[in-house]
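**Q** sequence plus predicted model, see below.
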Amino acid sequence: MLNYILLVFVPIALLLELMHAPGVWIFVASALALLPLASLMGRATEELAARTGSTVGGLLNATFGNAAELIIAGVALAAGKLEVVKASITGSILSNLLLVLGLSILLGGLRFNTQRFNANSANIMATLLALSMVAFLLPAFFDLAERTYFRVDPTLPDLDFSHAAAIVLVLVYLANIWFSLRTHRDLVSGRDEAHPEDHPATWSVPVSIGVLASATAGVAVMAEFLVGSLEAATSVLGLSEFFVGIILIPLVGNAAEHFAAIGFAIKNKMDLAVQIAIGSALQIALLVAPLLILLGWIIGQPMNLVFQNPLELAALAASIIATNAVVRDGETNWLEGFLLLGVYVLLGFAFFFTPR
């Protein structure tokens, strides 16, 4: 119900943009409008997945799971906000692994003493995340070596290396999809997935496609407004664009999945909660990030995988290490969730106090 109420901010944002209202108003209205639109994209994708069978449905969920974040980041990329794009990549991974997984484990653990899930599936995803960290670390060290050891301008080599890394990451993602949906489906499926009839489709295929197309168009328009008003809004609010990119944009773009994961955890369906949280972070690392690199290549924006702020790399490493420690045994309690949230809050303060 709240999603439908928030849809009122779509025309409000349009009206404010047409009236050339102060940027902070447009920013807030478009951010609130993105919440229900992203939720509708997710709902339409789930409805189509329920209508098209397990394999095709799995591909749909894998493809469109983070479409809203991709659109928002793509609009920022086209506007030349490269550091905001990189920050949103980092922030999306952090929010899924620390905030969403932490809240899911905490709230589920307060209701159920110990919650169990498929450790095989969680460990495979966590291992892939750890390996993806290599793709984020190597470009930074590559850039450092060029500057300090070879003493050359790293701009073009950084781009070339990032393009190659992006292609490799997409191939790894496709291999993981094939592994999960075809060759080792039984290994990675959880107990909660055994009853698809619990989630029957209620929308027809034409309705689902129409809603998906409309919501996607709405997300694109609201993302334009959000990015266009970003500079004015950050000036008024006293926030850095880095903080907005790493904290606020990920929360707006993925709020629907966040609430879904927490809801499943409260119902003791931890397999689904863990798969949503870690799976979404994995999709950001292996699909969304490389697609943004390749998109920048196509449209002429020098987007690379070099994170100049070492705090981002430290945050990614900390979140992946913490997640691996929590999920390795296939069971959780509320304290583990509280610890993940503590790490997220500490990182949030670090990002907030980062000089503008």
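**A** Everything's here; your move.

**Q** can we go C-alpha only for contacts and neighbour counts from here?
**A** Fine.

**Q** and for the closest residue to Ala315 other than its chain neighbours, the neighbour number?
**A** Leaving aside its sequence neighbours, Ala315 sits nearest to Leu347 (C-alpha to C-alpha, 6 or more residues apart in numbering; 6.9 Å). The tally of other residues near Leu347 (other C-alpha atoms under 10 Å) stands at 20.

**Q** check which helix or strand covers Leu347.
**A** Element membership for Leu347, per DSSP states H and E: helix 334-352.

**Q** what does that helix rub up against?
**A** 94-95, 98-99, 101-110, 113, 239-240, 242-243, 246-247, 315, 319, 322-323, 326 (C-alpha atoms under 8 Å, 6 or more residues apart in numbering).

**Q** where is the longest helix in the chain?
**A** helix 23-51 (DSSP state H).

**Q** which SSE is immediately downstream of that one?
**A** helix 54-64.

**Q** the structure to be compared is supplied as follows:
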Amino acid sequence: MTAAAVDAPAKADTKTPEPKICDPKTPFMAWAPPLAGLAFVGALKAFGLDGGYDGSMASLVVSIALLPVLFGAVFAAVYHAELIAHRTGEPYGTLVLAMAVTVMEVALLASAMLGADANPALARDTIFAVVMIVGNGLVGLCILLGGLRHREQSFRITGANAYLAVLMPLATLSLVLPNFTVAAPGGAYSPSQLAFAGFATLAIYLAFLYTQTVRNREYFAVVIEGDDVADKAHVPSNRATAISFGFLVASLGVVILLSKTFTATVAVGLDAAGAPATVAGVIVAFLILLPEFSAAVRAARANKLQKSVNLALGSACATIGLTIPAIAIVSLVYGAPLELGLTPKDTVLLFITFAVALLTFGTGRTNILYGMIHLVLFATYIFMVFSP
């Protein structure tokens, strides 16, 4: 092939009009919550009200104001992560979202592990709740809503299988195997076992990241049978991306700084309501996944199920692959107790979720039947949380 032949496509490409790069003004709800959150944190520190609800009127006001401030920071963090993701493109986009969610989750779990009333099972309950919410609730809702609007939807089998191949051993090493070891009592790992489990989960996730972002990026590409690439006419500029990065850091900082107050307040509220302790894990999981929920559902309704799969399964993989090593380090360094093994009931729900997921993502096409099955499994999980 001649040099002229090689250069021909490049010359043709140069005639294609470049997409317009917009630099939209940051919406009020994107910059106000991080700034309000930082001010709220400063006020709590100044008046010594960052310890959670203690029965006083001042702490009651703090508890009431805490949720909107924290939710605002979470939504702002995900908004700016999505903007950065739109700039970087897939698969890096979903990776940015997963990292932001994981940082918030680790902050909340670490605060609960190191608090005065430590909850050694909160990490297990939260990670399992994430797997159930994502693997059944989010996946089922996306497939059902997408199927109702588009009848059938397509996705890449290779990408879905890669997610499941990572998620199943990660969940088993973290949530099931501790029940069958004898070095530590109950569903816990010994220090050496915990260190190895943290290293093993991180190694699997890093290998997955290499596959997702370098080696086999095409497995996770959003373009598939009618799915469109993100609208290139609205790609944010470098300036807008830099501003969003600053607000993303501020939003994550607010979540980290308020995590201790939040977990302490949740513990007091559940105790007063007489709710099972495992509900705390569900609340934390819903808090960090709620914004991602909306992004995945919007993608499914827009006939971009591949993006929904990337968001849903990617967040579950990141939750285990990054959270387990992080909390393992916290447990080993500070001597915080950590209980990881699931109950037999939850183990059954985990395995049936994986079995159904293999069938759901095994053909490359979905319909409302699969969505309904996953939603029924999710409803079963929620029911069993309140009626174990």
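**A** Looks like it came in fine. Not measured: the values here are computed from a predicted model.

**Q** can you calculate the TM-score here?
**A** Here the TM-score for the pair of chains, by TM-score structural alignment, normalised by the length of structure 1, is 0.85; 345 aligned residues with a C-alpha RMSD of 3.2 Å.

**Q** the residue nearest to Ala315 of structure 1 corresponds to which position in structure 2?
**A** When structure 2 is aligned by TM-score structural alignment, Leu347 of structure 1 is paired with Tyr381.

**Q** next one: Ala217 of structure 1
**A** Alignment note (TM-score structural alignment): Ala217 of structure 1 maps to Gly253 of structure 2.

**Q** and its match, how many neighbours?
**A** So Gly253 of structure 2, with other C-alpha under 10 Å, has 21 neighbours.

**Q** list the buried residues of the one helix or strand it maps to.
**A** With elements taken from DSSP H and E, the one containing Gly253 of structure 2 is helix 238-273. Buried residues in helix 238-273 of structure 2, defined by neighbour count with 16 or more other C-alpha atoms under 10 Å: 240-241, 244-245, 247-248, 250-267.

**Q** same deal with stretch 291-308 of structure 2?
**A** Going by 16+ other C-alpha under 10 Å, stretch 291-308 of structure 2 has these buried residues: 291-293, 295-301, 303-308.

**Q** just flag the most distant two among the residues you listed.
**A** Pro291 and Asn303 (19.1 Å; C-alpha to C-alpha).

**Q** just to revisit the earlier point, sort out which of the contacts of helix 334-352 of structure 1 are buried, if you could.
**A** By 16+ other C-alpha under 10 Å, those give 94-95, 98-99, 101-109, 239-240, 242-243, 246-247, 315, 319, 322-323, 326 as buried.

**Q** any idea what Phe242 of structure 1 aligns with in structure 2?
**A** Match for Phe242 of structure 1 (TM-score structural alignment): Thr278.

**Q** and its match, how far is that from His86 of structure 2?
**A** 36 Å (C-alpha to C-alpha, to the nearest Å).

**Q** kindly report the same for Ala100 of structure 2.
**A** From Ala100 of structure 2 to His86 of structure 2 the distance is 15 Å (C-alpha to C-alpha).

**Q** so how far is Met384 of structure 2 from the aligned residue in structure 2 for Ile71 of structure 1?
**A** Under the alignment (TM-score structural alignment), Ile71 of structure 1 pairs with Ala107 of structure 2. Separation of Ala107 of structure 2 from Met384 of structure 2 (C-alpha to C-alpha): 27 Å.

**Q** of the two, who's got more company?
**A** Ala107 (21 against 13).

**Q** returning to that earlier point: was I right about the match of Ile71 of structure 1 contacting Ser259?
**A** Yes: contact criterion C-alpha atoms under 8 Å: Ala107 of structure 2 and Ser259 qualify, at 6.3 Å.

**Q** in contact with the most centrally placed residue in structure 1, which residues?
**A** Centroid-nearest residue in structure 1, with C-alpha atoms, centre = their mean: Ser92, separated by 3.8 Å. Contacts for Ser92 of structure 1 (C-alpha under 8 Å, 6+ apart) come out as Ile246, Pro250, Leu251, Ala281, Ile284.
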